[in-house]
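A.B. asks: generate a structure from the sequence data that follows.
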Amino acid sequence: MKTDIQTLLDRGTVDVIIRKELEEKIKAGKNLRVKLGIDPTGSDLHIGHAVVLKKLRHFQDAGHTAVLIIGDYTARVGDPTGKSETRVMLTAEQIEKNMKYYIKQAAAILDMDKLEIRYNSEWFSKMNMGDILELTAKKTINQMIQREDFKNRIQNDQDVSMVETLYPLMQGYDSVMLNCDVEIGGTDQLFNMMVGRDLQKRYNKTTIQNIITVPILEGLDGVEKMSKSLNNYIGINDEANEMYGKTLSIPDDLITKYFELATNIPMDEIKKISKRMEDGENPKTFKMQLARELVKQYHNEDAAKKAEEEFENIFKNKGIPEDIETITFTKKSYNIIDLISESGLAQSKSEARRLVEGGGVKIDSEKIPSIETEVDISTEKILQVGKRKFVKVISK
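C.D. replies: Here you go, the predicted model:
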């Protein structure tokens, strides 16, 4: 039981509120209802999102009831955490599409057969004005604007909408309706989760939730929070070679943190890895181990071996793979943005522009200087995007 408690409360956690209470519940053998709320405001998950999903999986593995609450109603508001301006409200169609894709990806981490999935539209869609007034009466405006991001926006003379101030109340009310024993989330969710704890008291619930926060995982740049918009992420749906290569680009000082938060390697082994690096072993050895582990986790062991072989081949050939797909085009000349987009090396033209402007695009190993560049493909050229995406392009 001691090991179980250490895994649940110590591995990859920052805050445990109130730890003594939660330890006593676990030791007493109580089956805990553990809540994780997600808003389907985007469709793609990366390993930064996976940190909190893995913590929920720890509770599943310990025999507790994991409750994934899909914020199909709160997604219409959008979590204002960390935002400097009011978010655009999503349509019901966007939310439904994101929601289906999110659940499909979460299945790579969670045991879906033992997961209780709920939607907060179950209660919010049925609330009348009297119910809403009762909920809003539980907290004051002064309490709600103590959120750091709200205070910053007010100090900078930026608007905070009334709808946004409702978001923590709505997230907290989910805990009331679900009778949660524990809520888990990122450190940026602490305010919202504390609101849930307070609302349970104010609604005279017999169960008052404990709270566990997990760290925010830095992206490939080692500085900013992992984010698709910053292009510093490892997607859990990335192809095996892409996932392997991206992992090798993380800063050395994040290797141990990635092992702890993103893999299932036992903590004792991770401590040994950390000690070996401190004693002077080459961090690249452990970065390759980390890359293999991530690919194995989200693909399979065979894919991990092949990804490592591909990386070694590229390294031997000074960054150029031996086997590159050839794409044939109808025209002899293309604008670089169109060429990247039509080659499938970027998801959109705006992403292609960002890649060129960031210096990440090359033709025959020569960096493309401008988004206005025209590329003659009457003879075969090698188009490279980033460090790991290559295609041969030629006109018919």
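A.B. asks: when you work out contacts or count neighbours from here on, use the C-alpha atoms and nothing else.
C.D. replies: OK.
A.B. asks: so how far is stretch 317-336 from its chain's centroid?
C.D. replies: 32 Å (CA atoms, centre = their mean, to the nearest Å).
A.B. asks: what sits up against that stretch?
C.D. replies: 310, 313-314, 343, 371-378, 387, 390-396 (CA atoms under 8 Å, 6 or more residues apart in numbering).
A.B. asks: one more: stretch 90-98?
C.D. replies: Taking CA under 8 Å, 6+ apart as the rule, stretch 90-98 contacts P40, T41, G42, S43, D72, A75, R76, V77, G78.
A.B. asks: if we use 6 Å, what do you get?
C.D. replies: Applying CA atoms under 6 Å, 6 or more residues apart in numbering, the contact partners of stretch 90-98 are P40, G42, S43, R76.
A.B. asks: ditto for stretch 286-303
C.D. replies: Contacts for stretch 286-303 (CA under 6 Å, 6+ apart): A240, Y244, T247, L248, A304.
A.B. asks: who's in contact with the second one?
C.D. replies: For Y244, the contacting residues are A291, taking CA under 6 Å, 6+ apart as the criterion.
A.B. asks: list only buried entries from the contacts of stretch 317-336.
C.D. replies: 310, 313-314, 343, 371, 375-377, 387, 390-395 (16 or more other CA atoms under 10 Å).
A.B. asks: which ones among the residues you listed map onto strands?
C.D. replies: Among the buried ones among the contacts of stretch 317-336, the residues falling in strands (DSSP state E) are V375, D376, F390, V391, K392, V393, I394, S395.
A.B. asks: for the spatially most central residue of the chain, which three-state class applies?
C.D. replies: Centroid check for the chain by CA atoms, centre = their mean gives H49 as the closest residue, at 2.3 Å. Per DSSP: H, G, I helix; E, B strand; the rest coil, the secondary structure class of H49 is helix.
A.B. asks: this one next, for a side-by-side:
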Amino acid sequence: MAQDFSWLHRGVTEIFPQPHDDSEAESLEHRLTNANRPLRIKLGIDPTGADIHLGHSIPVRKLRAFQDAGHTAVLIIGDFTARIGDPTGKSDVRRQLTEADVAENAQTYLDQVRPILDFDTPGRLEVRYNSEWLSHLNLGKTLELLSTMTVGQMLAKEGFAERYKKENPIFLHEFLYPLMQGYDSVAVDADVELGGTDQKFNIAVGRDLQRHFGLKPQFGLLLPILIGTDGVQKMSKSLGNYVALGEHPSQKYQKLQGVPDNLLSQYFELLTNLPLDSLPEKPRDRQEFLAWEIVRQYHGEQAANEAKEAARSGGKEGAVPEFSLAAIAQFPVKLTYLLGATGLCKSASEGKRKIQEGGVRLDGDKVTDVDATFAAPGDLYGKVLQVGKKNFVRFVP
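C.D. replies: A predicted model of the protein is given here:
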């Protein structure tokens, strides 16, 4: 009886190579069916920021699908590569992060993907840090990596080509990024690598390096880039069209129930496991069902029901408590003072300690600066201040 690979193809843009390609004689389905061991499925994430949004969750969800099919998820935390930053899609050089920045971001990433991945079943998950092998590369090995690719090949990479054409600087350390990410596939002996459609070049480099080092080349599985809640541009925190995994359930629900009709099918396909032929027919019902289902995934059924009721009652019952900034006598004001004034902390000093412990978020973003200050009330209107997992206030005039 033929295996059902609907879970494999759901939401996938491309799997490469295909059997008709010159150098490959098998398909990924063939390898999945005939391997006498669990395949090793690689997903690399660079902790270049503190938070993950729903767009980032798509390859993580596919990684979970492989886990559920009996394979081993290899989640690589790019604590070494993050110090360079992936130049893909960037028109300028990225700021290099410190080891402390990366370590802090990495922990928050793991906390946020925990509701998605199976961390408990033995043999289903390896969490690896690529500093384990990249920090020990000597100059000889680095030169060997560099010798596998020409400058012309590197400049064919979309972001580099555009920057070169515009005469924007490209620094030599940026050329190392695709090679280091590719070497991750060598280090963990990956059978499959997951990534967004913008990662095809980097995944292909991994295949070339595996071949160079005598390993069987991995398959690449590419997933779409999620369009944001504005229905126009890709989901991005800088564009404000995102839904963060760390947001309050009511915030998530309110954002998702406004997803444009033309995006609902894609959101259901990429962000849920629901059968696509049994969804509500009316667009409004589909919006509410999508919002409920995604909140349920991350916060549980009770929180989803409460968020739904809060939205239907005009955002009052069960919604995020509000705090009027009219109660603050003078601006500028420190965040530590606000933590005490709102009652989220007993005092400003406790607020400072909570920030140092990583327990404070503003609109889903972890706050790390104990001296964070806001010049005017308008800087805070509508934003949600959070301490821990359950304590929230929304700032209003």
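A.B. asks: TM-score of the superposition?
C.D. replies: After superposition, the two chains reach a TM-score (TM-score structural alignment, normalised by the length of structure 1) of 0.80; 351 aligned residues with a CA RMSD of 3.2 Å.
A.B. asks: of the buried ones among the contacts of stretch 317-336 of structure 1, closest to I212 of structure 1?
C.D. replies: If you rank these by distance to I212 of structure 1 using CA to CA, K387 comes first, at 37.4 Å.
A.B. asks: can you map out the strands along the stretch 201-350 of structure 1?
C.D. replies: 210-214, 326-329, 333-335 (DSSP state E, counting those that start in this stretch).
A.B. asks: what span of structure 2 lines up against the first one?
C.D. replies: Right, the one you point to is strand 210-214 of structure 1. The aligned range for strand 210-214 of structure 1 in structure 2 is 219-223, by TM-score structural alignment.
A.B. asks: stretch 143-156 of structure 1 now?
C.D. replies: Per TM-score structural alignment, the counterpart of stretch 143-156 of structure 1 in structure 2 is residues 153-166.
A.B. asks: list the buried residues for the matching stretch?
C.D. replies: Neighbour-count burial for stretch 153-166 of structure 2 [16+ other CA under 10 Å]: M154, L155, K157, E158, G159, F160, A161, E162, R163.
A.B. asks: what range in structure 2 does stretch 233-253 of structure 1 sit on?
C.D. replies: Residue span in structure 2 matched to stretch 233-253 of structure 1, by TM-score structural alignment: 242-262.
A.B. asks: likewise for stretch 57-67 of structure 1?
C.D. replies: Using TM-score structural alignment, stretch 57-67 of structure 1 corresponds to residues 64-74 of structure 2.
A.B. asks: try stretch 94-105 of structure 1
C.D. replies: Under the criterion TM-score structural alignment, stretch 94-105 of structure 1 matches residues 101-112.
A.B. asks: gap between that stretch and the chain center?
C.D. replies: That offset, for stretch 101-112 of structure 2, works out to 11 Å (CA atoms, centre = their mean).
A.B. asks: list the buried ones in that stretch?
C.D. replies: Result for stretch 101-112 of structure 2 [16+ other CA under 10 Å]: buried residues D101, V102, E104, N105, A106, T108, Y109, L110, Q112.
A.B. asks: name the helix or strand for the third one, please.
C.D. replies: Put plainly, it is E104 of structure 2. helix 99-113 (DSSP states H and E).
A.B. asks: that helix against structure 1, how far on average?
C.D. replies: When structure 1 is overlaid, helix 99-113 of structure 2 sits 0.6 Å from its aligned residues on average, using mean CA distance after the TM-score superposition for structure 1.
A.B. asks: what's the following helix or strand after that helix?
C.D. replies: strand 125-129.
A.B. asks: mean per-residue distance, the helix or strand that that next one is followed by versus structure 1.
C.D. replies: Next in sequence after strand 125-129 of structure 2, counting helices and strands by DSSP H and E, comes helix 131-134. Aligned to structure 1 and superposed, helix 131-134 of structure 2 gives a mean residue distance of 1.1 Å (mean CA distance after the TM-score superposition for structure 1).
A.B. asks: which stretch of structure 1 lines up against helix 131-134 of structure 2?
C.D. replies: The aligned range for helix 131-134 of structure 2 is 121-124, by TM-score structural alignment.
A.B. asks: list the buried residues of that stretch.
C.D. replies: F124.
A.B. asks: over to stretch 119-128 of structure 2?
C.D. replies: For stretch 119-128 of structure 2, by 16+ other CA under 10 Å, it's F119, R124, L125, E126, R128.
A.B. asks: next one: stretch 312-323 of structure 2
C.D. replies: Judged by neighbour count (16+ other CA under 10 Å), stretch 312-323 of structure 2 contains these buried residues: G315, G318, A319, V320, E322, F323.
A.B. asks: for those residues, which one is nearest T373 of structure 2?
C.D. replies: Once CA to CA is applied, the member of the buried residues of stretch 312-323 of structure 2 that ends up nearest T373 of structure 2 is F323, at 17.4 Å.
A.B. asks: in contact with the closest residue to M226 of structure 1 other than its chain neighbours, which residues?
C.D. replies: The shortest distance from M226 of structure 1 to any non-neighbouring residue, by CA to CA, 6 or more residues apart in numbering, is to G219 (3.8 Å). For G219 of structure 1, the contact set (CA under 6 Å, 6+ apart) comprises K225, M226, N232, Y233.
A.B. asks: return the subset of these lying in helices.
C.D. replies: Assigned to helices by DSSP state H, none of the contacts of G219 of structure 1 qualify.
A.B. asks: appreciated, that's everything.
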